[in-house]
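Engineer: Provided below for reference: sequence and predicted model.
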Amino acid sequence: MRNPKDTVVSWHHFNRKLETSIDAEHVTPWDEFVHRFLDGKVLLGDFYDHALGWWQMRDDPHFLFLKYEDMNKDLSGAVRKIKDFLDISLDDVTTASIVESCTFANLTSAWADSGNQTKTLLARKGAIGDWKNSFSESQNKAFDAKYRERLEGTGLQFDFE
């Protein structure tokens, strides 16, 4: 899962690439996309319904809930969590190789060389906090209000920096 502000920026860039690649008559402008995202009117539906649907399963022993921001800050720790969840042991060299393979730079490079058109559209920056380069003050306030409205009391919190 990823914080909703960076999610909408990433989703908008992906959507623009997709619309352009299929020669869509209308490429959705940022302001329109933000409004539609907040209303849950984007492809795949409402972000908060999606996030909370998975969040409610966090204590299920057959489910692992990871946040992009946590993985970005501590990829080695995320790999350890996945190893523990899968109940597997790997030596340090193998673990380090997995961590290195899963860096954003290595994934985007592999995807670019994959020949898979969808994968070439997926990755952009992978940065946390990039939403600040796109959001207006009013958009930020609207997202903060929606975040409080939908997540307050659920225990689900995201990092935005």
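Structural biologist: Arrived safely, thanks for sending.
Engineer: Every contact and neighbour count from this point should use C-alpha atoms.
Structural biologist: Will do.
Engineer: Need the contact partners of stretch 4-16.
Structural biologist: With contacts defined as Cα atoms under 8 Å, 6 or more residues apart in numbering, stretch 4-16 is touched by 27-28, 30, 33-34, 37, 47, 121-122, 124, 128-131, 134, 143, 160.
Engineer: Likewise for stretch 52-69?
Structural biologist: If you take Cα under 8 Å, 6+ apart as the criterion, stretch 52-69 is touched by 1-3, 78, 82, 85, 128, 156, 158-159.
Engineer: got it, and stretch 96-109?
Structural biologist: So stretch 96-109 is contacted by 75-76, 79, 120, 123, 126 (Cα under 8 Å, 6+ apart).
Engineer: before we move on, the earlier item: buried subset of the contacts of stretch 4-16?
Structural biologist: Neighbour-count burial (16 or more other Cα atoms under 10 Å) applied to the contacts of stretch 4-16 gives 28, 30, 33-34, 37, 47, 121-122, 128, 130-131, 143.
Engineer: sorry, back to before: next, format the contacts of stretch 96-109 as CSV and append secondary structure.
Structural biologist: Listed next are the contacts of stretch 96-109 as CSV, based on DSSP: H, G, I helix; E, B strand; the rest coil:
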residue, secondary structure
Leu75, helix
Ser76, helix
Val79, helix
Thr120, helix
Ala123, coil
Gly126, coil
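Engineer: before we go on, here's another structure to hold up against the first:
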Amino acid sequence: MSSETVQAKMQSRMARAQEMREEEKIFRYKGVLYPTIMSPLENLKAMEDLEAREDDVMLVAYPKCGFNWTVGVLRKIIDASTGEKRDSKMPPVIEFFDPGMQQRLSQVPSPRFLGTHMHPDNIPPSFIAKKTKMLVIFRNPKDTAVSFYHFSTKNPVLPTPESWDKFYTEFMSGDVPWGSYFDHAVAWEKRMDDPNVMIVTYEELKEDLCKGVRQISQFFSFDLSEEQVQAIAQDSTFDAMKETSKDSHGPLSNVFFRKGVVGDWKNHFSEAQSEAMDAEFEKHLAGTKIGAQMKYELYCK
């Protein structure tokens, strides 16, 4: 799908969103909120029967944990490894695919690049049965909340937050699209030792992108030279991705790629909010492997 077609689809959805009441922009399915325009009920129902392949490249992330950035990194890895440059600019989020698009996935040559924001328990069961490898991206919860807030204020397909304070309360209770951040993290903690799951943090990629590219390519068995690793990392800095997103996302590039920094939460959280988040992290993730990997003390204190 060309970038022009993708942009036209996005603009059509934005126009539709402008005509909707705020409460119509989300709906609840199996206890979790989803965006009506991007992931309508028929998409979610059809997705339950989606047939995975063993060699699918699956990227998973809770919203605003670095998904779009990692999409760009993975596309470069796949292109360099296969020697083929695929033209698809469509974000590979399976819950955004209508039933017809999901059916047409069976005609896409391997390796298919797919992605999702779904809770691991709600990912189509065939991905577990086929032992499809899944790369999972997490980001510290404070920066995730702030990024999600700004994304919601700029993206008309999502309800516009009344204020940061109101959004923070909804984020903490899990009343945001795709549900609770902490529910997602706790569920992935249970799969930390699964050889078909690799968890990487946004902060790790920011610290050493070359190392991240090496680890990701090895996990998916993509053979890259060190020269290719260096080139991919150089072309995949956040600023470089934001620049190229002007072609793929058009006027929406600033919606999907905002700051890309670590620690922006300090400009938004009150002391009480920070302490409440600390307590929530302690309650759900203290002493866990995924909690240790997030380096909460370093990035959230």
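Structural biologist: Alright, I've got the coordinates. The structure displayed is predicted, hence computed values, not measured ones.
Engineer: could you measure Ser134 of the first structure against Lys141 of the first structure, distance?
Structural biologist: Ser134 of the first structure sits 13 Å away from Lys141 of the first structure, going by Cα to Cα, to the nearest Å.
Engineer: Number of residues surrounding the residue mapped onto Arg16 of the first structure from the second structure?
Structural biologist: Under the alignment (TM-score structural alignment), Arg16 of the first structure maps onto Thr153 of the second structure. When neighbours are counted by other Cα atoms under 10 Å, Thr153 of the second structure registers 17.
Engineer: Quickly find the element holding Thr153 of the second structure.
Structural biologist: Per DSSP states H and E: Thr153 of the second structure is located in helix 141-154.
Engineer: Then Tyr34 of the second structure?
Structural biologist: Take DSSP H and E as the rule and Tyr34 of the second structure turns out to sit in strand 32-35.
Engineer: can you tell me what part of the first structure that strand aligns to?
Structural biologist: Under TM-score structural alignment, there is no match for strand 32-35 of the second structure anywhere in the first structure.
Engineer: Give me the residues contacting that strand.
Structural biologist: 25-28, 40, 157-158, 175-179.
Engineer: starting at the chain centroid, how far to that strand?
Structural biologist: With Cα atoms, centre = their mean, to the nearest Å as the basis, strand 32-35 of the second structure stands 15 Å off its chain's centre.
Engineer: If you rank the contacts of stretch 52-69 of the first structure by neighbours, which is first?
Structural biologist: Greatest neighbour count in the contacts of stretch 52-69 of the first structure, by other Cα under 10 Å, goes to Asn3: 21 neighbours.
Engineer: In contact with the equivalent of that one over in the second structure, which residues?
Structural biologist: Matched across to the second structure, Asn3 of the first structure falls on Asn140, judged by TM-score structural alignment. With contact taken as Cα under 8 Å, 6+ apart, Asn140 of the second structure is in contact with 65, 202-203, 294, 296, 299-300.
Engineer: Which one of those residues is nearest to Phe113 of the second structure?
Structural biologist: For the contacts of Asn140 of the second structure, the residue nearest Phe113 of the second structure by Cα to Cα is Cys65; the value is 18.3 Å.
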